[in-house]
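> Quick one: sequence plus predicted model below, questions after.
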Amino acid sequence: MRSVFQYVRPASLEEAIQWLAANASETVVFAGGTDLMPAMRKGEISCSYVLDISRLDELKVIGLENDRLVIGAGVTYTDIVENDVIREQAPTIAAAARCVGSEQIRNVGTLGGNVGNASPAADSIPALMVHNATVEIVRTGVIQTRPLAEIILGPYHTSLMPGDLITKFYLEPLPAPYRTVYQRIGRRRAMAISRINLAAAVLIDSQGAISDFRMCIGSMTPQPYRASSVETMLVGKTPNRTIIVDAARLASQDMIKRSGVRSSTEYKKPAAEGLIIRSLCELFAVDMGEDEKQCEP
């Protein structure tokens, strides 16, 4: 059964914060509505108030601040794809944004909404985690900043409390000479939820060795995770076929340790290994050769 609610549109961020301070337990926040509205139609969410923050300019900032890339929680995926600063400083974020839904969804869906929904298949979260993203949260006028990894606790479950409002994301820029990649597997190439997704970044030193490597995998475990064992293994190595395959196998082993053996493991393990190999082939500019089929998921 659909709930009856009152629609509230604050004129400013301060007004939104004040509203939440007084009505947090009865209010849901509307940013783009791409996840919220279907859930409300199904009767999965009920509330007394819907607080529409979609038109607040304070949540739409994009820029560099103290060597960090700042992206407002109300920035849409279309904004991300079209922004030159993001494409230069965080190309992985732009690549992930291009994979989200349809053009209509990208026009209204927001970065803050995607994180707040905490879907394990969210396209933006692995890319954000590769940039060591931190999240600015406001509650009753108090501003706090926390690592994104501390926000996502599990499928559709976060550490956010009633009254918390995500306002900004702070990212470590990864411009050239960093190389980045974002890849995903879905039932279709477009308009499909990710079955497995992956974001990665690498910096190669003057000797051809890996000096910095970051990889985050989503949809394979209850929440996206940085593949720290793979990152440690690859730093200092020179990219080649052998270490790419070894990295993929290590990552799939970590996946099973984190999520256990499930009915989907038989599919996801080889698919994940193939996706990782394909992604690292692209990232490291390593040609696996015509006879090597591991690059295909």
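Everything's here; your move.
> C-alpha only now, for contacts and for neighbours.
Noted.
> residue boundaries of the helices in the stretch 101-250 of the chain?
Counting by DSSP state H, counting those that start in this stretch, the stretch 101-250 of the chain has helices at residues 103-108, 111-117, 124-130, 148-151, 228-234, 241-259.
> Can you add mean neighbour count and distance to Arg278 and give these back as JSON lines?
As requested, those are exported to JSON lines (neighbours: other Cα atoms under 10 Å; distance: least, Cα to Cα, whole Å):
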{"stretch": "helix 103-108", "mean neighbour count": "16", "distance to Arg278": "26"}
{"stretch": "helix 111-117", "mean neighbour count": "22", "distance to Arg278": "26"}
{"stretch": "helix 124-130", "mean neighbour count": "28", "distance to Arg278": "17"}
{"stretch": "helix 148-151", "mean neighbour count": "17", "distance to Arg278": "26"}
{"stretch": "helix 228-234", "mean neighbour count": "17", "distance to Arg278": "15"}
{"stretch": "helix 241-259", "mean neighbour count": "18", "distance to Arg278": "9"}
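> May I ask you to name the longest strand in this structure?
Using DSSP state E to define each element, the chain has its longest strand at strand 194-204.
> what's the burial count for the nearest residue to Thr134 once chain neighbours are set aside?
Of all residues not flanking Thr134 in the chain, Pro147 sits nearest, at 4.2 Å (Cα to Cα, 6 or more residues apart in numbering). Applying other Cα atoms under 10 Å, we find 15 residues neighbouring Pro147.
> Next one for the comparison:
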Amino acid sequence: MELWNTTLETSFVLIGILQDSKYPGLVCAAITFLYLVAVICNGLLLLLVAMDKRLHVPMYFLISQLSLMDVLYTSTVSPKTFVDYLRGQSTISLSGCGFQIFMILIIGGAEDTLLAFMSYDRFVAIRHPLKYTILMRPKVCWSMVATSWLVATVNALVYTIYTMHFPFCKNREIRHLLCEIPPLLKLACIDTTKYEFMVYTMGMTLTLIPLSTILASYTLVLTTVFNMPSKQGRQKALLTCSSHLTVVGLYYGNVVLIYVLPSAYHSPQRDNIFSVFYTIVTPALNPLIYSLRNKDILGALKNFLGKGPSIPKL
């Protein structure tokens, strides 16, 4: 077949959930709404953590970094989806496709590692409370964040460069909401079976390491919590842990649905729904999960709203 990725004018056509839907306007409106919720809620959470001194603790610092990742994650997909709907076409250039792959890999990988560090934070807080300020001092927290981004950047750079070096055939339709490695490799003109197996194996390995850390941390945490003599202490600890475990469940549930299920359970329509969930729905839910039952964040929000501009008396 004719190769076409040797010129700068090449582009792909994304056949996402809008094109597969009978009501694309309604779907686009829902995506836009969820994007605004994600940006506003995560942005507000970032602002509260930065402004309220009571939230200047490791747990909320790490939560704020997760919020930053969520904003970047959904911003990689949602605005383009909205603009494509208004334009009536969903094309993406070769370089734009590579950029999307890179951003999804780097942010997803960083979030994967950060969730493991967040579980370690809860482990230290509950199992070693007297050493918490030492083991989770600011330098350590910043090192955790830097490590999350560094590991993810190296991994994303390698996979993006190697994926984009393949020759692609004249069929330009990617049956997916965004550019990702699996649907893009279906357009390659050469056999990519070995590379796909390597991507799957390495992806599972890099996912299982943080997941194992999370499971080990929470096994020890829950053992400690259930042995606490104070009922109020158990409830407070379980409340904090349940929020993080819910976020972990959402993240790894998507990973299992996309990368672990056999190919027989995959279809373009189903994968498009999954992609909407992990790139748009989850970033909108995460700040709500952490905030709705958290007294510290709700208290900081009330203080923030109560500091509105005062009207001088006449």
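Ah, there it is. On a predicted model such as this, the values are computed, not experimentally measured, just so you know.
> Please state their TM-score.
The TM-score (TM-score structural alignment, normalised by the length of structure 1) is 0.26; 134 aligned residues with a Cα RMSD of 6.6 Å.
> Please name every helix or strand in contact with the longest strand of structure 1.
If you count contacts as 3 or more Cα pairs under 8 Å, 6 or more residues apart in numbering; DSSP states H and E, strand 194-204 of structure 1 packs onto helix 124-130, strand 179-186, strand 210-218, helix 265-284.
> mind listing what Pro138 of structure 2 touches?
Pro58 (Cα atoms under 8 Å, 6 or more residues apart in numbering).
> Look up how far Ile40 of structure 2 lies from it.
27 Å (Cα to Cα, to the nearest Å).
> The longest strand of structure 1 to strand 179-186, inter-axis angle?
Interaxial angle of strand 194-204 of structure 1 relative to strand 179-186 (axes from the mean of the first three to the mean of the last three Cα atoms, to 10 degrees): 170 degrees.
> Same question for His244 of structure 2, what's its three-state structure.
helix (DSSP: H, G, I helix; E, B strand; the rest coil).
> Near it, how many other residues are there?
Count around His244 of structure 2 with other Cα under 10 Å applied: 19.
> Might you report the residue contacts of it?
118-119, 290.
> May I see the residues you listed organised as TSV, with distance to Val27 of structure 2 and neighbour count added?
What follows is the contacts of His244 of structure 2, written out as TSV (distance: Cα to Cα, whole Å; neighbours: other Cα atoms under 10 Å):
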residue	distance to Val27 of structure 2	neighbour count
Met118	34	23
Ser119	35	25
Tyr290	27	20
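> Can you list which of the residues you listed are found in helices?
118-119, 290 (DSSP state H).
> Out of those residues, which is nearest to Leu239 of structure 2?
Using Cα to Cα, Tyr290 comes nearest to Leu239 of structure 2 of these, at 9.9 Å.
> which residues of the stretch 151-300 of structure 2 fall in helices?
Under DSSP H, counting those that start in this stretch, the stretch 151-300 of structure 2 gives helices at 181-185, 193-226, 231-255, 268-276, 282-291, 295-305.
> and Cys28 of structure 2, which of these is closest to it?
So among those, helix 268-276 is nearest, using Cα to Cα, at 11.1 Å.
> Show me what the closest one packs onto, helices and strands only.
For helix 268-276 of structure 2, the elements it packs on are helix 17-20, judged by 3+ Cα pairs under 8 Å, 6+ apart.
> Could you look up the SS state of Ile71 of structure 1?
Taking three-state DSSP, the label given to Ile71 of structure 1 is strand.
> What sits closest to Pro182 of structure 2 if chain neighbours are left out?
In space, Pro182 of structure 2 is closest to Glu196, 7.5 Å off (Cα to Cα, 6+ apart).
> right, I mislabeled it, should have said Ala284 of structure 2
Per Cα to Cα, 6+ apart, closest to Ala284 of structure 2 is Ala38, 3.9 Å.
> Using the three-state scheme, assign that neighbour.
Applying three-state DSSP: Ala38 of structure 2 is helix.
> burial count for it?
26.
> do Tyr195 of structure 2 as well
13.
> thinking again about what came up before, next, work out how far apart the residue nearest to Ala284 of structure 2 and Phe117 of structure 2 are.
23 Å.
> Check Gly233 of structure 2 too.
For Gly233 of structure 2, the distance to Phe117 of structure 2 equals 23 Å [Cα to Cα].
> Those two: who's more crowded?
Phe117 (23 against 13).
> if you skip the residues just before and after it, what's nearest to that one?
For Phe117 of structure 2, ignoring the flanking residues on the chain, the nearest one in space by Cα to Cα, 6+ apart is Met144 at 6.7 Å.
> picking up where we left off before, highest mean neighbour count out of the helices of the stretch 151-300 of structure 2?
Greatest average neighbour count among the helices of the stretch 151-300 of structure 2 goes to helix 282-291 (a mean of 21), per mean count of other Cα atoms under 10 Å.
> on contacts alone, who are the packing partners of that helix?
helix 24-51, helix 58-75, helix 231-255.
> Kindly reformat these as CSV and extend each row with distance to Phe82 of structure 2.
Putting those into CSV (distance: least, Cα to Cα, whole Å) gives the following:
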stretch, distance to Phe82 of structure 2
helix 24-51, 6
helix 58-75, 11
helix 231-255, 23
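> Ile209 of structure 2: which of those is closest?
helix 231-255 (12.4 Å).
> starting at the chain centroid, how far to that closest one?
For helix 231-255 of structure 2, the separation from the chain centroid amounts to 17 Å (computed by Cα atoms, centre = their mean, to the nearest Å).
> just the angle between it and helix 268-276, please?
Note on geometry: by the same axes, to 10 degrees, helix 231-255 of structure 2 and helix 268-276 are set 140 degrees apart in direction.
> ok and helix 231-255 of structure 2 relative to helix 282-291, angle-wise?
Going by the same axes, to 10 degrees, helix 231-255 of structure 2 makes 180 degrees with helix 282-291.
> Touching, Thr113 of structure 2 and Ser212? I think so.
No - counting by Cα atoms under 8 Å, Ser212 is not a contact partner of Thr113 of structure 2; they are 11.2 Å apart.
> wait, which of the helices and strands packed on helix 282-291 of structure 2 is closest to Val124 of structure 2?
For these, the distance to Val124 of structure 2 is smallest for helix 58-75, at 10.7 Å, taking Cα to Cα.
> ok, back up a step: quick check: the residue nearest to Pro182 of structure 2 vs Thr205 of structure 2, distance?
14 Å.
> Equivalent analysis for Gln269 of structure 2, please.
For Gln269 of structure 2, the distance to Thr205 of structure 2 equals 27 Å [Cα to Cα].
> The residue nearest to Pro182 of structure 2 touches Leu184, doesn't it?
No - using Cα under 8 Å, Glu196 of structure 2 is not in contact with Leu184; the gap is 10.9 Å.
> Measure how buried the residue nearest to Cys216 of structure 1 when sequence neighbours are not counted is and give me the count.
Take Cys216 of structure 1 and drop its neighbours on the chain: the residue closest to it by Cα to Cα, 6+ apart is Arg226, 4.2 Å away. The tally of other residues near Arg226 of structure 1 (other Cα under 10 Å) stands at 21.
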